[in-house]
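> pasting a predicted model and its sequence here:
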Amino acid sequence: MAPKGSMTTELFIAFLEHFSKYKCNNGPTLLVFDGASSHLDFTIAEKADNLGITLFCLPSNTTHELQPLDKAVFRSFEAHWDNELLRYWDANPQRSLNKARFNIILSRVWPKCMTPDNIINGFKATGLFPLNSEAIHESAFAPSL
C-alpha cells in the first residue's frame, strides 16, 4: 500500500504483474484505465508491453462517462454501501466503524456489485464494447461552465 493510499508507479507495475497471471489464454489483453499521473510512466508502458498487455488510457476528465466501473459497478456500490451502513448503524447504536467492521460491511457489498452483469453493462453503457459511438449523450461533450 502506498503511504497516502494512492496508486504509485511501483504499485501499478506490481498490479500489471498480478493482472497478467489471469489473462485469458495468455493472449492479447486490453487494459482500459484512467489518466492518473501514476499510470503514465514509460516503465509502466514497457512492462505492459513485455506482458502482452495493451494499455488504453481514457482522455482526461472523461472517466465519469467512459469508465465502465464508474458507470455500472461503483454506482451500484454506492447504493448497496449506503444500505448496509444504515443497517449497521441501526444494529449498532454506538456507530463506531473500525477497520474490522468496515471489512465486514465491504464483504457484504462487494459481491452484490462486482457481478458479470454489472461489468458487462458498464462496458455497454460507455460504448466501449460493443463499440457504440451513440452510447454517450451529446450533452456530455459540452464545455463545463
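Yep, it's here. Numbering: from 1, shown residues only.
> please make it C-alpha for all contacts and neighbour counts, starting now.
Noted.
> and the residue positioned nearest the centre of the chain, how close does it get to Trp89?
The structure's the chain has its C-alpha centroid closest to Leu69; by C-alpha atoms, centre = their mean the separation is 4.7 Å. Going from Leu69 to Trp89 by C-alpha to C-alpha, to the nearest Å gives 27 Å.
> okay, pairing it with this:
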Amino acid sequence: MDETALSISSKPLPVLARKGSRHVGRLRAEKSRLITAIYACCASGKYVPPLMVFPGKINEDMFEGAPVGSVGTSSPSGWFNENVFVLCVKHFDEFVKASSNNPMFLILYGHTSHMSYGAIIYCIERDITMITLPSHASHKLQPLDVGVFKSLKSALKVAQLNRLSHNIPKRITEAEIGRIFGHAYNISTQIFHAINAFRATGIEPLQSKYFFGIGFCSGKIFCRKIS
C-alpha cells in the first residue's frame, strides 16, 4: 500500500504562433489542485480499488467514471493523515477479508501517519501484519513507487492534455476528476505492472540481501531481518 499526490490543475498547452506576433492568446495557468490516491496491490498482480482524498468537501459528481469499487474521503489539505489511514486499512480489509485462516501482510512506508493507534488495533484484530519499509528507501523497495505510479502519472498527464485539447479554454472541473483519474487508473493497474514491480524490488521472489521491517501482530511489536 502506498499513496501518491496527483495534480488535477489545468496547465497551459503549448501555443503555435506566427513569428513576430505581439499578442498571442493562451490558457492561463490556475492554482494547483491536488488529490491523494491510495493504491494497494499484491505480487500476483491483483489490485484493491483506490481510495481518493480530496481537499475540502466532496460530492457524488467527483466519482462519475471513477474506478469501480473506489471510495473517497476528504482532509483539509487533501493530504494523507492518521484518520485517512484508518479508512484505508478498513477499505483494504473489505476486499482481502483477512482472518486467522487468511492472514495478511501489509507492506507500507513507515511514515508517522501510518502509526495510527486505531489502525494498529484494527490490524491486530483482523490478523493483518503491517511491515514498514526502511526510511528513504521507498524508491527502491516500494513496488508501487517502482512499477505502478510512474505509469499512472504518465497516463494521467495524457488524459488531461486530451481533455484540454478538445475543450479549450475550459478548465478541468471537479466533476471530471473521476473520469480522468479512472482512465489513467485502468491503464496503470495492469497485472504485469504489479508482478514486475515486486520482482524489481526483490520482495517477491525475495532477492534483497537484507530486508528490514517492523511488524504489529497479535498485540506484539517485532522487528524482523531476512537475509
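Received the coordinates, thanks. Everything numeric here is computed off the predicted structure, so don't read it as measured data.
> that older thread, now the residue nearest to the centre of the first structure, nearest residue through space, not along the chain?
Nearest residue to Leu69 of the first structure in three dimensions, chain neighbours excluded: Gly122, at 6.0 Å (C-alpha to C-alpha, 6 or more residues apart in numbering).
> buried stuff in the biggest helix by length in the second structure?
Across the second structure, the helix with the greatest residue count (assigned by DSSP state H) is helix 149-166. Across helix 149-166 of the second structure, burial judged by 16 or more other C-alpha atoms under 10 Å covers Phe149, Ser151, Leu152, Lys153, Ala155, Leu156, Lys157, Ala159, Gln160, Leu161, Arg163, Leu164.
> which residues of the first structure fall in helices?
Under DSSP H, the first structure gives helices at 9-20, 42-50, 63-66, 68, 74-91, 99-113, 116-126.
> quick check: which of these is buried the most?
Highest mean neighbour count of the helices of the first structure: helix 68, a mean of 25 (counted as mean count of other C-alpha atoms under 10 Å).
> what's that one in contact with?
Ile119, Asn121, Gly122, Phe123, Lys124, Ala125, Thr126 (C-alpha atoms under 8 Å, 6 or more residues apart in numbering).
> list the contacts of the fifth one.
The contact partners of Lys124 of the first structure, by C-alpha under 8 Å, 6+ apart, come to Pro68, Pro130, Leu131, Asn132, Ala135.
> what's the matching residue for the third one over in the second structure?
Translated: Leu131 of the first structure. Aligned by TM-score structural alignment, Leu131 of the first structure pairs with Leu206 of the second structure.
> quick one: contacts for the aligned partner of Leu16 of the first structure in the second structure?
The equivalent of Leu16 of the first structure in the second structure is Val89 (alignment by TM-score structural alignment). Neighbouring residues of Val89 of the second structure by C-alpha under 8 Å, 6+ apart: Ala119, Cys123.
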